[in-house]
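Visitor: Build me a structure from this.
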Amino acid sequence: MKGALISGVAVVFVLSAAAICGALRADTVACADAVFTVSADSGEVAAAACDALVSARASLAECGIEPTRPISVSIVDAPSHPQFGVCLGYFDARNDCIEVADPKGYAALLPESDARRDLPVDVVFRGLIAHELAHALVAHNADQARIAPAGHEFIASVFEMTAYGEEAREALLAADPVRPKGSRDMVNPGIYALAPRVFANNAWQLFQGAEDGCAMIRDILGGQVSLPFK
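Guide: Sure, this is the predicted structure:
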């Protein structure tokens, strides 16, 4: 999590500092799912964001995770987290607002080592939207004091990987291999900071390898499981 650019997706909450999340862009639309309002520089990008949000919400709902209040989403050139600086996206818990980078900027924002550089930008966009929406719905459904940062990132990474689809997911898993069933020892903030794609791949494999991945996530939300896993 060091440096001017967060190489993964920005961390969970804005807990301090003045937030600018939610600044209006040229096109602001209410999605077909009335929970979401999207602001972007073009109607095309706003529509793509709405589609990604609806799809990600459906995936989260399969694990019983639903929004409890409206969420606004801004698609901007380069999101700037108040604490960590320029990033690909972040969720501001105080304002129920998500900022995600516009796909046109991914070539400049994604580090050279990030395997997502080789994916179509629309696929990366869907993953980023899903990641930040997962952060938002964790905040809606859990006592934030109970959920460690590793828990937030684990859940967000699972739904990010879900959003990529099988072909892109296989490419990411091949680029940064982890154990086929994942490792609980790797669900920790140190791995996320140093190797965010390894963290995400491991989260996916752990979720897939679990007898009931959704139950694992619900246990994290309910505080029955602490992270790093014990």
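Visitor: Every contact and neighbour count from this point should use C-alpha atoms.
Guide: OK.
Visitor: Just say helix, strand or coil for Arg179.
Guide: coil (DSSP: H, G, I helix; E, B strand; the rest coil).
Visitor: Quick one: the helices in this protein, in order.
Guide: Ranges of helices in the chain, per DSSP state H, are 43-61, 106-109, 121-141, 149-175, 189-194, 196-209, 213-222.
Visitor: List the buried residues in the first one.
Guide: When neighbours are counted by 16 or more other Cα atoms under 10 Å, the buried residues of helix 43-61 are found to be 45-47, 49-57, 59-60.
Visitor: what residue lies at the spatial centre of the chain?
Guide: His131 (1.5 Å; Cα atoms, centre = their mean).
Visitor: Hmm, that residue is touching Phe154, no?
Guide: No. Taking Cα atoms under 8 Å as the definition, His131 is not a contact partner of Phe154, at 9.9 Å.
Visitor: Second chain to compare with the first, below:
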Amino acid sequence: MRALKVTTAVMMLLSWPAQSEPVTCEGSNLSVNAATAWDARLVCEAAAGAVALFASCGVPEITRPLRIDLIDDLKAHCFGRYHCGEDWIEIVTPSGIAEQRLPDSIYSFLPIDTYFQSIVVHELTHAAIEDAPCPFDSCLVANEYLAYVMQILSLSPSQQGRFGEQDDPGRRISRDELNPAIYFMAPDVFARKVWLHFTQRDDPCGFVGQIVDGTVLLDYERF
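Guide: Model prediction:
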């Protein structure tokens, strides 16, 4: 069965055009600029998965055109960036991620292509929630909370389980632990806390919907 899947993937890859021009993902308004057909295909597969994932968990559908550019490098250990108001995403290529990913990262156990696709979902989430209500100058915690939740939800159940491991099993994560200081100083710690907090909700995807519509605020006014 695995050999059949690999053969099918190779045949589909060979049917894709060379990447001299942007590729538009089938059935979407998403265009991809990539050096290889394989990388473009990974983006389109991740985007298709994100459509179903968003619909099942309270994240708005993206209806406007978006562009994703695959590049060799961003700032240190940053692999994706959504440019607010520009409908434009930059993501480091899978080969670039393989060279730059830290061995002690919480994502180090993931195959590179899987990790790359999860980053695509993360950045698409930022695009999807750009117009979500925010009563403050910035709702960074809410934005990153939703992006990390969707990123990890895009993985297999066994992979998701690795993010749920705790030194103190059963301890509930408080909202105060989800703050900008942790996000900026230790983004991996922030991501794990986000996932634990999400999975500890009685209705996790319902909670996502409440963040999206502004019923639940994870951010505070900063003076």
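Visitor: circling back to that earlier point, shared neighbours, His131 and Phe154 of the first structure?
Guide: Counting by Cα atoms under 8 Å, 6 or more residues apart in numbering, His131 of the first structure and Phe154 have no common neighbour.
Visitor: which one in the second structure is aligned with the residue nearest to the centre of the first structure?
Guide: When the second structure is aligned by TM-score structural alignment, His131 of the first structure is paired with His122.
Visitor: which ones are touching that match?
Guide: When contacts are counted by Cα under 8 Å, 6+ apart, His122 of the second structure touches Ala147, Tyr148, Met150, Gln151.
Visitor: Next: Pro67 of the first structure.
Guide: Val35, Ala136, Leu137, His140, Asn141.
Visitor: Highest neighbour count among the residues you listed?
Guide: Ala136 (26 neighbours; other Cα atoms under 10 Å).
Visitor: Just give the nearest non-adjacent residue to that residue, would you?
Guide: Sequence neighbours aside, Phe91 is the residue nearest to Ala136 of the first structure in space, at 6.4 Å (criterion: Cα to Cα, 6 or more residues apart in numbering).
Visitor: What's the match for the one you found in the second structure?
Guide: Phe91 of the first structure maps onto Tyr82 in the second structure, by TM-score structural alignment.
Visitor: Provide the aligned range in the second structure for stretch 206-223 of the first structure.
Guide: Using TM-score structural alignment, stretch 206-223 of the first structure pairs with 197-214 in the second structure.
Visitor: Identify the residues contacting the matching stretch?
Guide: Identification of contacts with stretch 197-214 of the second structure by Cα under 8 Å, 6+ apart yields 56-59, 129, 132-134, 142, 146, 149, 172-175, 216-218.
Visitor: 10 Å instead?
Guide: Contact with stretch 197-214 of the second structure is made by 54, 56-60, 128-135, 142-143, 145-146, 149-150, 164, 170-175, 177-178, 191-194, 215-218, as judged by Cα atoms under 10 Å, 6 or more residues apart in numbering.
Visitor: got it, and stretch 128-143 of the second structure?
Guide: Outside of stretch 128-143 of the second structure, the residues within contact range by Cα under 10 Å, 6+ apart are 54, 59-64, 82, 84-85, 87, 124-127, 145-148, 178-183, 190, 194, 208, 211-222.
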